[in-house]
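1. give me a model of this one.
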Amino acid sequence: MIIGNLEQIGIQLEYIIEFKSPSGLFNFIIDDELIPGKGTITDLFMVISSLKNTFHYNLDEKDFEIGKKKIEDINFADGEPENLIYVDCSELSDFGCVFWLGYDGDEERLFYSNDFEKTFREQRYPKGTLANLIDSLPNSFDLKINRINDDITNTEIIS
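-> Here you go, the predicted structure:
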């Protein structure tokens, strides 16, 4: 299942394995690339819950205004860059996937790494894009595996 606007940012979500909590694929789709692009037994409950919790706190956006500061001038080495929101992706970080979010007026600036923070890339979106995407994620326990045959499955939302 694909969630979001792939011309901006999306999420690939597939419930594949029935463990104590739903597990499967979870990737962000950014600039035609799957991030992290690995992991087939990701705990979907943990990832979705962590992401939703990031945006459900009453964040005062003005506290995360970074303006036009260049990515090269942001110190990611200290663990908590100034004026950036850590976007908690839970176990996706086990694959080297880390996200930080800041604002520049009416834009949000998403900084991300897929190599354990050795390098960072940036994407800009209209303010609210990432929060709306995360808010549109179904709860993991509302997902159902639809087995079409031994070789084909897809994910359905049951609520």
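2. drop to CA atoms for contacts and neighbour counts, all remaining ones
-> OK.
3. quick one: end-to-end length of stretch 99-108, please.
-> Taking C-alpha to C-alpha, to the nearest Å, stretch 99-108 runs 13 Å from one end to the other.
4. again with stretch 62-76
-> Note: stretch 62-76 ends 20 Å apart using C-alpha to C-alpha.
5. got the contact list for that stretch?
-> Applying C-alpha atoms under 8 Å, 6 or more residues apart in numbering, the external contacts of stretch 62-76 come out as 81, 82, 83, 84, 85, 101, 102, 103, 104, 105, 117, 122.
6. and stretch 8-24, by the same measure?
-> With contact meaning C-alpha under 8 Å, 6+ apart, stretch 8-24 is reached by 1-4, 25-31, 39-45, 125, 130, 133, 140-141, 143-145, 153-155.
7. so which of these belong to helices?
-> 44, 45, 130, 133 (DSSP state H).
8. surely the first one meets residue 26?
-> Think residue 44. Yes - using C-alpha atoms under 8 Å, residue 44 is in contact with residue 26, at 7.2 Å.
9. another for comparison:
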Amino acid sequence: MFGTWEFGITFEVLERQDDSHFVFGFFNIVIDDELLIHRGSNWTLDCMIAYLKRTIEDIEAQGLVETNLGKDNAYIQACATRNYYSYIEMELIHALNEFPEDKELSGQIDDYDKKVTNIPFGIEIKSYGELSNYGWRFFLFGAGEEERLIYSKDAGKTVFEKILPRDTVEKVLRSLPDPKSLNV
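-> Sure thing, here's the model as predicted:
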């Protein structure tokens, strides 16, 4: 495992394709000694690790945004600035499909679309499609001498938060191997 039991990433290579760069195997994220992903076993590990490591560039370029917003609001705002729909917006869209003439619903969706910005709120821990396809999104924020890892697997209906010592996530991501080395 790369990291600690508080926050770590674990994987195991099961298969390397001879005719391509793809490397397949088990992958999981560990928070507080709990495996978060309870499904999927044939992940493209080289792609997963490459995407995760790209997060380091964002941390270096932007630094961690300090916020005292509650975890739910921080998650919703991080999603909104990236044009990711939270469960709230998805419910609005379903309602608008059912009641297309409802001006109030239409206005609420317009209000949401106005939240999209050129500057995303927080640092998104980049994930390859396999992880986000299962609904997982992870965002990192500053909190003084600590950092806040805020995440959800259901578009923000249930939001989790893990307070970690500052730079924990970056250290774990840096400790991951070069994705190309998995192809050996």
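10. TM-score for these two?
-> Here the superposed chains carry a TM-score of 0.78, computed using TM-score structural alignment, normalised by the length of the first structure; 141 aligned residues with a C-alpha RMSD of 2.2 Å.
11. thinking again about what came up before, tell me the most packed of the ones in helices among the contacts of stretch 8-24 of the first structure, by neighbour count.
-> residue 44 (25 neighbours; other C-alpha atoms under 10 Å).
12. check contacts around that one.
-> 15, 21, 22, 23, 24, 25, 26, 140.
13. which residues in the second structure form helices?
-> All helices of the second structure, identified by DSSP H, fall at 45-62, 71-80, 87-98, 103-113, 129-133, 168-175.
14. how about the contacts of stretch 62-76 of the first structure, which pair is most distant?
-> Largest separation among the contacts of stretch 62-76 of the first structure by C-alpha to C-alpha: 105 and 117, giving 25.9 Å.
15. picking up where we left off before, what is the nearest of the contacts of residue 44 of the first structure to residue 35 of the first structure?
-> Taking C-alpha to C-alpha as the measure, residue 35 of the first structure lies nearest residue 26 of those, at 8.5 Å.
16. my read is that that closest one contacts residue 45, right?
-> No - using C-alpha under 8 Å, residue 26 of the first structure makes no contact with residue 45, being 10.7 Å away.
17. how about the contacts made by the residue mapped onto residue 87 of the first structure from the second structure?
-> Residue pairing (TM-score structural alignment): residue 87 of the first structure is matched to residue 125 of the second structure. Listed by C-alpha under 8 Å, 6+ apart, the contact set of residue 125 of the second structure reads 52, 55, 137, 138, 139, 140.
18. relative to residue 132 of the second structure, how far out is the fourth one?
-> To tie it back to what came earlier, the one meant is residue 138 of the second structure. From residue 138 of the second structure to residue 132 of the second structure the distance is 9 Å (C-alpha to C-alpha).
19. which of the two has more neighbours?
-> Ranked by neighbour count (other C-alpha under 10 Å), residue 138 of the second structure and residue 132 place residue 138 first, with 22 against 13.
20. nearest residue to the more buried one other than its sequence neighbours?
-> Once flanking residues are discounted, residue 138 of the second structure sits nearest to residue 151: 4.4 Å by C-alpha to C-alpha, 6 or more residues apart in numbering.
21. which one in the first structure is aligned with that neighbour?
-> Counting by TM-score structural alignment, the partner of residue 151 of the second structure is residue 112.
22. can you pull the contacts of that match?
-> 97, 98, 99, 100, 120, 121, 122.
23. ditto for residue 130 of the second structure
-> Counting by C-alpha under 8 Å, 6+ apart, residue 130 of the second structure has contacts residue 43.
24. any idea how far it is from residue 173 of the second structure?
-> Taking C-alpha to C-alpha as the measure, residue 130 of the second structure falls 18 Å from residue 173 of the second structure.
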